[in-house]
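Student: Would you be able to build a 3D model of this:
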Amino acid sequence: MRNLGKEDIIRVYDHFKKSAHASFESGDHDKAIEWVSACSRIAYHSNFFYTDPELDGLLRDIAQVVCGGDIRVEADTPGDRLVFIDTDGSDNHGLTQQYIRALIAAGAEFAYVYEDADLGRIKTILGEIRDYPKATVITFEKGNSDIHKTRAIADFIREYRPRKYIMHILPWDAVAVMVCNLLKGVDRYNINATDHAFWLGASCIDYCIEFRDYGYTVSLEQRGLKKSQLLMLPYYPISNGAAFKGFPARIPEDAVKVFSGGSFYKIYGEKGLYFDMVRRLLSENPQAVVLYAGAGNGSKLKRYIKENGLVDRVILLGNRGDIDGVFQTCDFYLGTYPICGGLMSQYAAVSGKAILAYTDPKLGINMIEGLVCHQDQAHITDTSLEGFYARGKRLCDDETYRREEGDHLKRCVIPPLVFNDELRYLLENNVSKRVGRKEYVDYEAFSDLHLEVENHYQPNIQMYVALRLRWKTALKFPKIFVNAMTIKMSRILKIK
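Tutor: Model prediction:
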């Protein structure tokens, strides 16, 4: 396979964007929206840039045509209704439940708009909303087009007349951004849950809710947003309360259980350093075992475990729905690298478990402190490997130290009542109680990491381009076509 360079990916992005404009000019608005979303997926997986006002503007032009002009809510409109539009939420994942519970606690009148037709993902969320008399739920049927959804939401908002519009959306959600572009006299917010990457809509929002200084910095430096638009509000994790299903019987009862986990892509890159960190950690601490729970393609980790004789020391748990019980039963948490797990780190902290983590200083996105230390400060992330191994040994050897570290982290995470109060204040004043601070971000190092992952571990962009363009890929982007066919054939041969 031939490695992709930045110029190869930019060429794909530009081709997709030209196709979006051409589709709009020919009157094919559905296709234009598809191309805009496709551009966004390419940008999200590459991290060469973080916003594109041209795409936002194209979505505005499409929305104007298909919805018949702006949606204006007059300043003297009575009430304080909100619309919360969601594509990034599911039960016990994302930030939907934290925000919905805070709105309910504040007694707010709101409409919850869920774009995905699969309501099975939000059973708990829907149950909580439908039990609240001041909420309205808007959902869609399978097969509804993006234009149908945009028109339906626009028509609803014209009647509902909210004062605020809050987006909790996927980076390529064109529908929510088209509606956002139409709103006049409405405060428009984006919950920046994907603060490390590209997302649509930065040029059409009034406020961006940031959960850490890393995202605050990226929004200032790369998205063109002003300090006055950036509102700081960290979040807490949602517990599902599922019963603990136990660990495999072959794990010794007296072993130090080091839990690690997250989507497998988070441990790929930096020449497999995470794998080597695990191997040395176990070599220096014979009483320890590593338990890994995650989803995705784990073939490289499985091969490493076998080739290095770690079958009895690294145990793969699969995708665990009883994550609370897993954390309660482990001894401490090992952070993933080169991409840390934000939600997993928070679960560890609220479970009172110490966190062992490393990052190269150039990858500041991995500083766990920004994800956990909301109410108090703590040292969590080592930026030297020797410091990491020394702390790992102490955590394995000293039960009292583990407990004290975990108890401290438990006090660091923002509690639900504080979150509720700060969101209410934020929405009432368009100012946050917390102040963001700029930090150093090495954008080139981060985009280089994504390029390494694309070329050597998970070819998301290449497979997506081949799927979208099919045989046209061979004509437009022959390198990507050859790579995608090679990957596909290797997967078929492995299955056989």
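Student: contacts, neighbours, all on C-alpha from now
Tutor: Noted.
Student: Residues in contact with stretch 333-350: which ones?
Tutor: The contact list for stretch 333-350 (CA atoms under 8 Å, 6 or more residues apart in numbering) reads 236-237, 258-262, 266-270, 273-274, 324, 327, 332, 353-359, 363, 365-368, 371-372, 406, 409-413.
Student: please give me the structure for this one as well, since I'd like to look at both together:
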Amino acid sequence: MALTIQKIIAQYNFFKNCATRYFNLGQIEKASNYCEVAARIGYKYNFRYSDDELESIVEKISKSVIPDSINFNPVVNRIVFYDSFAQDNRGLTQQYLRAIIGWNSELLFITPKTHIGKDILDELKSYSKTRILQIDSSISFSSQVISTIKEIERFRPQYVFQHFSPWDILGFTIWNGIKCADRFLINLTDHAYWLGKYSTDYFLEFRKYGCYLSIHQRKIDINKLLFQPYYPIQNENNFLGFPILKENKIFAFAGSSFYKIYGRNGLFLNLILELLDNNPDVIFLLAGNGNDKPIQSFIKKHKLENRFILLGNRPDINEVIKNIDIYINTFPMIGGLMSQFAAVNNKPIIGYTDIELYSFNDTEDFLQINNANTLVKTNVNDFLHSFKELVNNELVRAQNIELTKNSVITPYEFSKLLLNTLTNKRPVSENFTHESIINLDSVTALYLDMEIHFLHDHNQIIWNTINYKLFRDDFKLATHVFIDRLINKIHQSSKKIIEFLK
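Tutor: From the prediction side, this is the model:
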């Protein structure tokens, strides 16, 4: 069955209707489960950026699980950090925790995860004013909500930071019921669909593009949008080296999840091929994780084994960037965090995007630089020319580096600004939320293209989220999903056989 945006939206609405149906039947756990799978589909394809109907269902779930009004007097300088991820170098957990610890605040760290990243856990345990609450996943959904609410009531926070995943229905349900403390949602996935709008008071934004979407697509009051840029965590790991000697070569580098370079008919890989053809002294290095088979095939096809080096996932990413010469941003999706690593390590940055995705990939917006079209080009020839200049001209390279100098907020500045944001709650200005140059339909088409040609995980997301409940409660849908998965497997196997025969 061919996957189309119409089919995706129909599935999304079906799951949303399932959530409503099961809520009306009093089956809260199933209702929350269907809310989650709908949110995961919304996030995967971004055919919309919020959903008030789905938010309302979560709100109803919260009110049914927490029937009594929660009321407490907040204790000054007590802060809750709720974290959907609790993973090292995933999102902004460590940046916010370090600020909270620096304020000498009492901290309650709450996560639904059974495992907390080692670096995060070490920092939490080393701070004497920390309490850690890992929500017990073995008990029912309602029991998880109630037990967590009781801990929050006992703690009586003044402020709450919400580091949500876009589909954390448990978290949204909990915080929908807490209105005694000021709640701040960290808009981590500002480019995408997410839920949580009804479970917070303020939204911490880090760039103009996210603000634009929050106002015009999510319909959030501008007075609730607060500006809070961030910095990368620079772990000092030992440099693991490169599998090739430099020998007077120029090392160009890109880093991201590999899915970010798929789509647009593989244009990014073809641009790298052209860069290598035009610049014989350049070696290209690519770090990241995910499905690398298309990249491996590309390298083999063009005999680039000695010039296009796939590094894989590198725990020493900061050291990697210290040892390269030029950073190339990925396309059709930017690697924003990698741009920050390049800037703080004084490396020149260059990238390409088409005009339809300009704001989506605007490095200068991400780094808060008011010098349009220097770090990102919308014309292929301009991009190739700019890269060649960075290779051959030390002055051009120095000018590029100077442009990004001090563009990334320091940990001290981050902490100071965040504390000021909590107390003053000064919203972003109208000028900050300029009209963004982007075709939102192109963004949706991009995600659909990546799924059809590279990722092939649409049904797996549904399957993993709802699992056996599909068979038990919605046999017809389960049959469709099973058939789709089977057809997809046959299609992938056929492609492998054809590739092998070639």
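Student: among the contacts of stretch 333-350 of the first structure, which are in helices?
Tutor: 273-274, 324, 327, 371-372, 406, 409-410 (DSSP state H).
Student: Can you lay out those residues as JSON lines showing neighbour count and distance to G341 of the first structure?
Tutor: As requested, these are exported to JSON lines (neighbours: other CA atoms under 10 Å; distance: CA to CA, whole Å):
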{"residue": "L273", "neighbour count": "14", "distance to G341 of the first structure": "16"}
{"residue": "Y274", "neighbour count": "20", "distance to G341 of the first structure": "13"}
{"residue": "D324", "neighbour count": "20", "distance to G341 of the first structure": "15"}
{"residue": "F327", "neighbour count": "24", "distance to G341 of the first structure": "14"}
{"residue": "L371", "neighbour count": "25", "distance to G341 of the first structure": "9"}
{"residue": "V372", "neighbour count": "30", "distance to G341 of the first structure": "11"}
{"residue": "G406", "neighbour count": "22", "distance to G341 of the first structure": "17"}
{"residue": "L409", "neighbour count": "28", "distance to G341 of the first structure": "16"}
{"residue": "K410", "neighbour count": "23", "distance to G341 of the first structure": "17"}
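Student: Now, the contacts of stretch 333-350 of the first structure that are in strands?
Tutor: Among the contacts of stretch 333-350 of the first structure, the members falling in strands (DSSP state E) are 258-261, 332, 354-358.
Student: nearest to V482 of the first structure, of these?
Tutor: Distance to V482 of the first structure across those (CA to CA) is lowest for G261, with 33.0 Å.
Student: Which position in the second structure pairs with that closest one?
Tutor: Using TM-score structural alignment, the equivalent of G261 of the first structure in the second structure is G255.
Student: three-state assignment of F284 of the second structure?
Tutor: The three-state label given to F284 of the second structure by DSSP: H, G, I helix; E, B strand; the rest coil is strand.
Student: Hmm, it is touching G255, no?
Tutor: No. Using CA atoms under 8 Å, F284 of the second structure is not in contact with G255, being 10.9 Å away.
Student: so what corresponds to D30 of the first structure in the second structure?
Tutor: Aligned by TM-score structural alignment, D30 of the first structure pairs with E29 of the second structure.
Student: Likewise for Y236 of the first structure?
Tutor: Counting by TM-score structural alignment, Y236 of the first structure lines up with Y231 in the second structure.
Student: hang on, isn't that match packed against I409?
Tutor: Yes. Shown here, Y231 of the second structure and I409 form a contact pair, counting by CA under 8 Å, at 5.7 Å.
Student: after superposition, how close is the one helix or strand T400 of the first structure maps to to the second structure?
Tutor: If you go by DSSP states H and E, T400 of the first structure is part of helix 399-410. Overlaying the second structure shows helix 399-410 of the first structure at a mean distance of 3.4 Å from the equivalent residues (mean CA distance after the TM-score superposition for the first structure).
Student: now that helix, how far from the chain's geometric center?
Tutor: Computed by CA atoms, centre = their mean, to the nearest Å, the chain-centroid distance of helix 399-410 of the first structure equals 28 Å.
Student: Endpoints of stretch 123-138 of the first structure, how far apart?
Tutor: Taking CA to CA, to the nearest Å, stretch 123-138 of the first structure runs 14 Å from one end to the other.
Student: likewise stretch 106-125 of the first structure?
Tutor: First-to-last residue span, stretch 106-125 of the first structure, CA to CA: 17 Å.
Student: picking up where we left off before, of F284 and G255 of the second structure, who's got more company?
Tutor: A side-by-side neighbour count of F284 of the second structure and G255, using other CA atoms under 10 Å, places G255 first with 28 against 23.
Student: Make sure the more buried one is actually in contact with G290.
Tutor: No. At 11.8 Å, G255 of the second structure does not count as touching G290 under the criterion of CA under 8 Å.
Student: before we move on, the earlier item: ok, of the ones in strands among the contacts of stretch 333-350 of the first structure, which one's closest to T136 of the first structure?
Tutor: G261 (36.7 Å).
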